[in-house]
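Peer 1: sequence isn't available, so here's the structure alone:
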């Protein structure tokens, strides 16, 4: 008499279909490695659609059975210069759009934290604003020596939001986080590694190769063990979620005031901002 076989074969997960993104290019430089390339003009600045796509793509990646690791990079000489001027102006002028950007900014952080696949970022050239948020929310970060990392929010006249209040104190300590987030001083890749803001700093022409090497290594490791480790470690960031929510609200509030208008005008006119010294709070 044969023994009944109670084992069942799990149904195959259907392949994930990625849309044709306007400003994100996808390719597979190695088996089980998906590369997400920011591609919008010379500086890969974010408009609304690019910001939305960069926030939502992680949910698709998490469901893609063919992906074991992700490589995030910028096309050309910049990782990303952050939000473009038109988008910032619209945030200032349009209440409904301002609320939508609050929602999309929250989704970017949430979805990158929830994505179980390990993410490696290759940071070359300038990285600012929402682009910097995505770069530093990666699990392993590789920066070029002359890369220029800058949060930049206070120069614009709004509170540091996006990701920094939750993440930077964990990476480089409260003293450095407070200084760089309040002054908006730029940090080279070399200095970013020294203070712990990024995982590795390499020569500029080695960034992509080193990041890909790490992504391939992660893609060949024990997938469940690596993903569970990532999820557990990300609870340190989730513990700071109330601080992140407050920073995001303060940042959005700032777009309604005169400081953001002056900050944007100064950037457009390529001059230092002149903020009126009065007490708002």
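Peer 2: Yes, it's here. As the structure is a prediction and not an experimental result, all values here were calculated from the model.

Peer 1: CA only for contacts and neighbour counts going forward, please
Peer 2: OK.

Peer 1: can you map out the strands along the stretch 101-250 of the chain?
Peer 2: Using DSSP state E, counting those that start in this stretch, the strands found in the stretch 101-250 of the chain span residues 119-123, 126-128, 140-144, 148-150, 187-188, 200-202.

Peer 1: next, the one to line up against it:
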């Protein structure tokens, strides 16, 4: 793993930090591939039951490092950038059957904004802004921005933000339903930690099945979604954590979930 991604695993939580603060954690090829590798490792690691994705320094992520794409020597080209960098990152975030919390500590722009929106639960510092910055340099939203944004906030608002490139404050993002919530700066770290700790101690298999079921709801019709709910509910009911949850409810005690 390169220094562009930091990983700390503690109390069943993987803290994944984008670490190019000198360029506001903008992505180059090395960082994009390293993030994919870290996600893969965390997916396979049974000790990891929740993940936190955040940024080091003043920004969460400013999107693509434009110096890379304007360098004759370094530029991988947009085909590689999308097909080998951002698309695989988004697919990993959505397909890993563990909860991923987007802890948005600073500005999230371009691909950085859309990576944030792909997370399962997004908590933002009150000073954060989200920017669909693509149109401002003659591009279109990528990293699933055109997929998630209209589903989160509606077609008209998404169209305006994508075309105009307006900044959206953390407070406005919560009001629109773009994110789960924003919190004051002095409570941000504690809120993220408490949320991650709660999720790391919940029934991990059930959370993964919730994620799978919600993913397919984005394209399923009602009949197929009901059938999928039945399938995944039966699977959840066969887990050790379900048995523990029912026993704890009957015995009027706190459950001790193991993620199995």
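Peer 2: Sure thing, it's come through. All values derive from a computational prediction rather than experimental measurement.

Peer 1: next, the TM-score between them, please.
Peer 2: The TM-score (TM-score structural alignment, normalised by the length of the second structure) is 0.78; 217 aligned residues with a C-alpha RMSD of 1.9 Å.

Peer 1: rewinding a little: Serialize the strands of the stretch 101-250 of the first structure to a markdown table and add fields for distance to residue 171 of the first structure and mean neighbour count.
Peer 2: Below are the strands of the stretch 101-250 of the first structure laid out as a markdown table (distance: least, C-alpha to C-alpha, whole Å; neighbours: other C-alpha atoms under 10 Å):
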| stretch | distance to residue 171 of the first structure | mean neighbour count |
| --- | --- | --- |
| strand 119-123 | 15 | 30 |
| strand 126-128 | 17 | 26 |
| strand 140-144 | 11 | 26 |
| strand 148-150 | 14 | 25 |
| strand 187-188 | 14 | 20 |
| strand 200-202 | 13 | 21 |
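
Peer 1: which of those strands sits closest to residue 209 of the first structure?
Peer 2: Minimum separation from residue 209 of the first structure across the strands of the stretch 101-250 of the first structure (C-alpha to C-alpha) falls at strand 119-123, 8.9 Å.

Peer 1: which one in the second structure is aligned with residue 57 of the first structure?
Peer 2: Residue correspondence to the second structure (TM-score structural alignment): residue 57 of the first structure is matched to residue 38.

Peer 1: quick one: contacts of the strand or helix carrying its match?
Peer 2: Taking DSSP states H and E as the criterion, residue 38 of the second structure maps to helix 29-44. Helix 29-44 of the second structure is touched from outside by 1-2, 4-5, 7, 14, 16, 18, 48, 76, 81, 84-86, 88-89, 92-93, 96-98, with contacts defined as C-alpha atoms under 8 Å, 6 or more residues apart in numbering.

Peer 1: can you show me the helices along the stretch 101-250 of the second structure?
Peer 2: Assigned by DSSP state H, counting those that start in this stretch, the stretch 101-250 of the second structure shows helices spanning 111-118, 145-153, 155-164, 170-176, 185-200, 204-217, 222-237, 240-250.

Peer 1: quick one on the thing from earlier: so which of the contacts of helix 29-44 of the second structure are in helices?
Peer 2: 88, 89, 92, 93 (DSSP state H).

Peer 1: got the contact list for the third one?
Peer 2: If a contact means C-alpha under 8 Å, 6+ apart, then residue 92 of the second structure has 36, 39, 40 as its contacts.

Peer 1: burial count for the second one?
Peer 2: Which is residue 39 of the second structure. 18 (other C-alpha atoms under 10 Å).

Peer 1: would you mind giving the ones in helices among the contacts of helix 29-44 of the second structure as JSON lines with distance to residue 185 of the second structure added?
Peer 2: JSON lines is the format used below for these (distance: C-alpha to C-alpha, whole Å):
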{"residue": "88", "distance to residue 185 of the second structure": "31"}
{"residue": "89", "distance to residue 185 of the second structure": "28"}
{"residue": "92", "distance to residue 185 of the second structure": "29"}
{"residue": "93", "distance to residue 185 of the second structure": "26"}
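
Peer 1: top of those by number of neighbours, please.
Peer 2: Neighbour counts for these (other C-alpha under 10 Å) peak at residue 89, which has 22 neighbours.

Peer 1: and residue 53 of the second structure, which of the helices of the stretch 101-250 of the second structure is closest to it?
Peer 2: With C-alpha to C-alpha as the yardstick, what comes closest out of the helices of the stretch 101-250 of the second structure is helix 111-118 (8.4 Å).

Peer 1: and that closest one, which stretch of the first structure?
Peer 2: Counting by TM-score structural alignment, helix 111-118 of the second structure corresponds to residues 130-137.

Peer 1: which residues sit against the matching stretch?
Peer 2: 45-46, 51, 72, 79-83, 105, 108-109, 112-113, 121-123, 127, 141, 149-151, 162-164, 167, 197-198.

Peer 1: if we can go back for a sec, farthest-separated two in the ones in helices among the contacts of helix 29-44 of the second structure?
Peer 2: Within these, 88 and 93 form the most distant pair, 8.6 Å apart (C-alpha to C-alpha).

Peer 1: picking that back up, now the match of helix 111-118 of the second structure on the second structure. Mean distance?
Peer 2: Using mean C-alpha distance after the TM-score superposition for the first structure, stretch 130-137 of the first structure ends up 1.9 Å from its aligned counterpart in the second structure, as a mean over the superposed pairs.

Peer 1: quick one on the thing from earlier: just put the helices of the stretch 101-250 of the second structure in TSV and tack on distance to residue 138 of the second structure and mean neighbour count.
Peer 2: Listed next are the helices of the stretch 101-250 of the second structure as TSV, based on distance: least, C-alpha to C-alpha, whole Å; neighbours: other C-alpha under 10 Å:
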stretch	distance to residue 138 of the second structure	mean neighbour count
helix 111-118	14	26
helix 145-153	16	17
helix 155-164	10	16
helix 170-176	24	18
helix 185-200	33	17
helix 204-217	30	18
helix 222-237	38	14
helix 240-250	50	15
